[in-house]
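In: task: produce atomic coordinates for the following.
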Amino acid sequence: MYEVILYYNFSPVSEPEKFAKQHKKFCKELGLKGRIYVSSEGINGTAGGTKEQIQQYKDHLRSLPGFEDTEFKSDEADYIPFAKLICKVREEIVALHVDGVDPKEGGNHLSPAEWRNVMESGEDYVMIDVRNNYESKIGHFKGALKPDLENFYDFPQWLDEANIPKDKKVLMYCTGGIRCEKFSVLMKDKGWDDVNQLHGGILNYAKEEEGAHFEGKCFVFDDRLVVPVNPKDLAPIAHCEITGKPADTYVNCANMECNKLFVCSEEGAFQMEGCCSEECMKSEYRRPFDPENAFRPFRKWYNYFGEDFKARNEASAATPSKS
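Out: Model (predicted):
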């Protein structure tokens, strides 16, 4: 069994390039895989490895000045859902494209229990899903506003046009909490006073409150793509874009020139051989369809359509299970 972590920390980094280079070297020597982004404002990452590797990584990051209080959201997986290790420098660890946003000036953090209590109290509030449309499409809290946006940096304009009363109690959530750290600051700067964010995001809430009042599943940025939140409500709320039937599995179109991420059922994937349209099925740049490997237990279509899918399958098949 392996462990997957999601984390961030807004702690100033004086030399991001140097930090990232040293950090990547450590992770590579440790054997970690994942995606880690560093900027002058801090670090944001998701990674996978054995429990021993992950513990060593946690200890290492927390040993660095300014990162002692880093919080990690953890999950178990039967494989490492990353093809390789990426550690890059970015302008922002989460891109809102608004100057002067200090996460230390953000909203009130509600624990999962406090969040649930507000939802069940009958209190008047507006809840905002601070994620992209393809994320909220397959899972969200009941009653939440779900902006039809493709990028986080589109949220400031959406907020200006949303007509949310300034005297409303605001609840906001995202996958692990990082987007709320910035968006809550923006809302306070624009005049909202009672701004609250779900501490640790959906993933933390799933662990602490078993996903109560959450419908569907949670999109994650690794090869799993989708993870369950509420064990009492696992039914898909989205629909296959090929067959129209309930589905919550995402697929990257097999046409490499398209590569569209879309909701697709097994039936739809077989019908279109992994493509999103008949036009893409005719493409000379289409990845081959391999139905025998496409639905291995616990693996998502995304793994198959990744260019290194076969190499990873062969490697995992040759490695004895550690579960």
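In: alpha carbons only for contacts and neighbour counts from here, please
Out: Will do.
In: tell me where the stretch 201-323 of the chain has helices.
Out: Per DSSP state H, counting those that start in this stretch, the stretch 201-323 of the chain carries helices over the ranges 201-209, 266-272, 278-281, 291-294, 301-305, 309-318.
In: please apply the same query to the stretch 1-150 of the chain.
Out: Going by DSSP H, counting those that start in this stretch, the stretch 1-150 of the chain shows helices at 16-30, 51-63, 112-121, 133-136.
In: out of these, nearest to residue 256?
Out: The stretch from the helices of the stretch 1-150 of the chain with the least distance to residue 256 (Cα to Cα) is helix 133-136; that distance is 19.7 Å.
In: check contacts around the nearest residue to residue 137 once chain neighbours are set aside.
Out: Nearest residue to residue 137 in three dimensions, chain neighbours excluded: residue 238, at 6.3 Å (Cα to Cα, 6 or more residues apart in numbering). By Cα atoms under 8 Å, 6 or more residues apart in numbering, the residues touching residue 238 are 137-138, 246-248, 263.
In: before we go on, could you also do this sequence so I can check it against the first one:
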Amino acid sequence: MRATPLAPSEWKKRLDSVDVFDVQSDKEDSSVPKKKFMLLDVRNGYEWDIGHFQGAHRPNVDCFRGTSFGFSAEEVVASDPLAGIDKENTDILMYCTGGIRCDVYSTILRQRGFQNLYTLSGGVSNYLNHEGPSKWLGNLFVFDSRLSLPPSTYKSREITEERHNLLYENSTFAKCYICSSRLVEFRHRNCANLDCNKLFLSCGICVEELRGCCCSDCTCAPRLRPVLPGNQRYQKWHLYRDDELQMQS
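Out: Just a heads-up that it's a prediction; the model follows:
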């Protein structure tokens, strides 16, 4: 049995009615009865990097398929946000971009003994369409040439000073992959090394110094593409290869 889907309005009500907190925290006041919640991001690392719900958790892995959090009943893994929590008395609220991944993953968690599973119906994109950026920090990663969309794309709403401060103070995303400096623009680029092609965030200085690559090793790769200015995307490799051959002839 899969998780219970929550409409965007119900999801927002859940987040507004409780302070989503770390159920593993030692700071929890046991004298105050409170329903335990875990807000779980079921997306890839590069999606999380540019935006997520305030108070959400995800494991420290690049690709969601590479994680096993919630799988182990015996080992407590440091990067596993579900390790050691009460499976019967903790509400697990899961979300992804469109709602499919968390729906599939909920069946796995159900098999692992987690009882109270909920998903965001239609995913983050549906939530932003209906509720705007409430409790959401940053942009939303999308799987097309745009790569990153601000919440205002879905539902226009003025960014308050309080919300701006939350974005600035949040240290869990929107940093340069190379030098860890804070970024102004939440948009990925592909590594100029065709055989790497890693999606990563980079500041302008690192783009220039590493010629559009994600690391110094990639700058020595045999199939390097030119550094793309601004928000351009790479084309097929043969276009760059043919241009280079013409220059050599």
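In: narrow the contacts of residue 238 of the first structure to those that are buried.
Out: 137-138, 246-248, 263 (16 or more other Cα atoms under 10 Å).
In: in stretch 148-157 of the first structure, which residues are buried?
Out: Result for stretch 148-157 of the first structure [16+ other Cα under 10 Å]: buried residues 152-156.
In: closest to residue 315 of the first structure among the residues you listed?
Out: Nearest member of these to residue 315 of the first structure, counting by Cα to Cα, is residue 152, at 35.7 Å.
In: is it true that the closest one touches residue 131?
Out: Yes. Residue 152 of the first structure is within contact range of residue 131, at 6.7 Å (criterion: Cα atoms under 8 Å).
In: what sits in contact with each of the two?
Out: Common contacts of residue 152 of the first structure and residue 131 (Cα under 8 Å, 6+ apart): residue 179.
In: and residue 102 of the second structure, what's its match in the first structure?
Out: Aligned by TM-score structural alignment, residue 102 of the second structure pairs with residue 180 of the first structure.
In: stretch 199-212 of the first structure maps to which residues in the second structure?
Out: Taking TM-score structural alignment, stretch 199-212 of the first structure hits residues 121-134 over in the second structure.
In: buried residues, that stretch. List them.
Out: Applying a neighbour-count criterion of 16+ other Cα under 10 Å, one finds 121-129, 131-134 buried in stretch 121-134 of the second structure.
In: which residues sit against that stretch?
Out: By Cα under 8 Å, 6+ apart, stretch 121-134 of the second structure touches 5-9, 12, 95-100, 120, 140, 151-152, 154-157.
In: and what of stretch 143-150 of the second structure?
Out: The list of residues contacting stretch 143-150 of the second structure from outside it, by Cα under 8 Å, 6+ apart, reads 50, 138-142, 186-188, 233.
In: so how far is residue 124 of the second structure from the residue mapped onto residue 150 of the first structure from the second structure?
Out: If you follow residue 150 of the first structure across to the second structure using TM-score structural alignment, you land on residue 62. Applying Cα to Cα, to the nearest Å, the value for residue 62 of the second structure to residue 124 of the second structure is 20 Å.
In: center of the first structure, which residue is that?
Out: residue 220 (3.3 Å; Cα atoms, centre = their mean).
In: surely that one is in contact with residue 174?
Out: No. Using Cα under 8 Å, residue 220 of the first structure makes no contact with residue 174, being 10.8 Å away.
In: quick revisit: any chance of TSV for the buried residues of stretch 148-157 of the first structure, columns secondary structure and distance to residue 21 of the first structure?
Out: Below are these laid out as TSV (DSSP: H, G, I helix; E, B strand; the rest coil; distance: Cα to Cα, whole Å):
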residue	secondary structure	distance to residue 21 of the first structure
152	helix	27
153	helix	27
154	helix	31
155	helix	32
156	helix	33
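In: distance of residue 40 of the second structure relative to residue 18 of the second structure?
Out: Distance, residue 40 of the second structure to residue 18 of the second structure, by Cα to Cα: 15 Å.
In: in terms of neighbours, single out the busier of these two.
Out: residue 40 (23 against 12; other Cα atoms under 10 Å).
In: and the strands in the stretch 51-200 of the first structure?
Out: Taking DSSP state E, counting those that start in this stretch as the test, the strands found in the stretch 51-200 of the first structure are 71-77, 85-89, 108-110, 126-129, 139-141, 170-173, 195-198.
In: looking at these, which is nearest to residue 314 of the first structure?
Out: Closest among these, using Cα to Cα: strand 71-77, at 18.0 Å.
In: ok so, going back, and the furthest pair within the contacts of residue 238 of the first structure?
Out: 137 and 246 (12.0 Å).
In: now the common contact residues for those two.
Out: Counting by Cα under 8 Å, 6+ apart, the contacts common to residue 137 of the first structure and residue 246 are 237-238.
In: which of the helices of the stretch 1-150 of the first structure sits most buried?
Out: Neighbour counts (mean count of other Cα atoms under 10 Å) averaged over each of the helices of the stretch 1-150 of the first structure peak at helix 133-136, with a mean of 20.
In: just checking, what packs against that one?
Out: Judged by 3 or more Cα pairs under 8 Å, 6 or more residues apart in numbering; DSSP states H and E, helix 133-136 of the first structure is in contact with strand 214-219.
In: what angle separates the strand it packs on from helix 201-209?
Out: Put simply, strand 214-219 of the first structure runs at 120 degrees to helix 201-209, going by axes from the mean of the first three to the mean of the last three Cα atoms, to 10 degrees.
In: now strand 214-219 of the first structure on the second structure. Mean distance?
Out: By mean Cα distance after the TM-score superposition for the first structure, the fitted strand 214-219 of the first structure averages 1.3 Å away from its aligned residues in the second structure.
In: name the nearest residue to residue 243 of the first structure, sequence neighbours excluded.
Out: residue 268 (5.7 Å).
In: that neighbour matches what in the second structure?
Out: Under the alignment defined by TM-score structural alignment, residue 268 of the first structure is paired with residue 206 of the second structure.
In: quick one: its match and residue 178 touch, right?
Out: Yes. In this structure residue 206 of the second structure lies within contact range of residue 178 using Cα under 8 Å: 7.0 Å.
In: of the helices of the stretch 1-150 of the first structure, which is nearest residue 143 of the first structure?
Out: Proximity to residue 143 of the first structure (Cα to Cα) singles out helix 112-121 among the helices of the stretch 1-150 of the first structure, at 9.7 Å.
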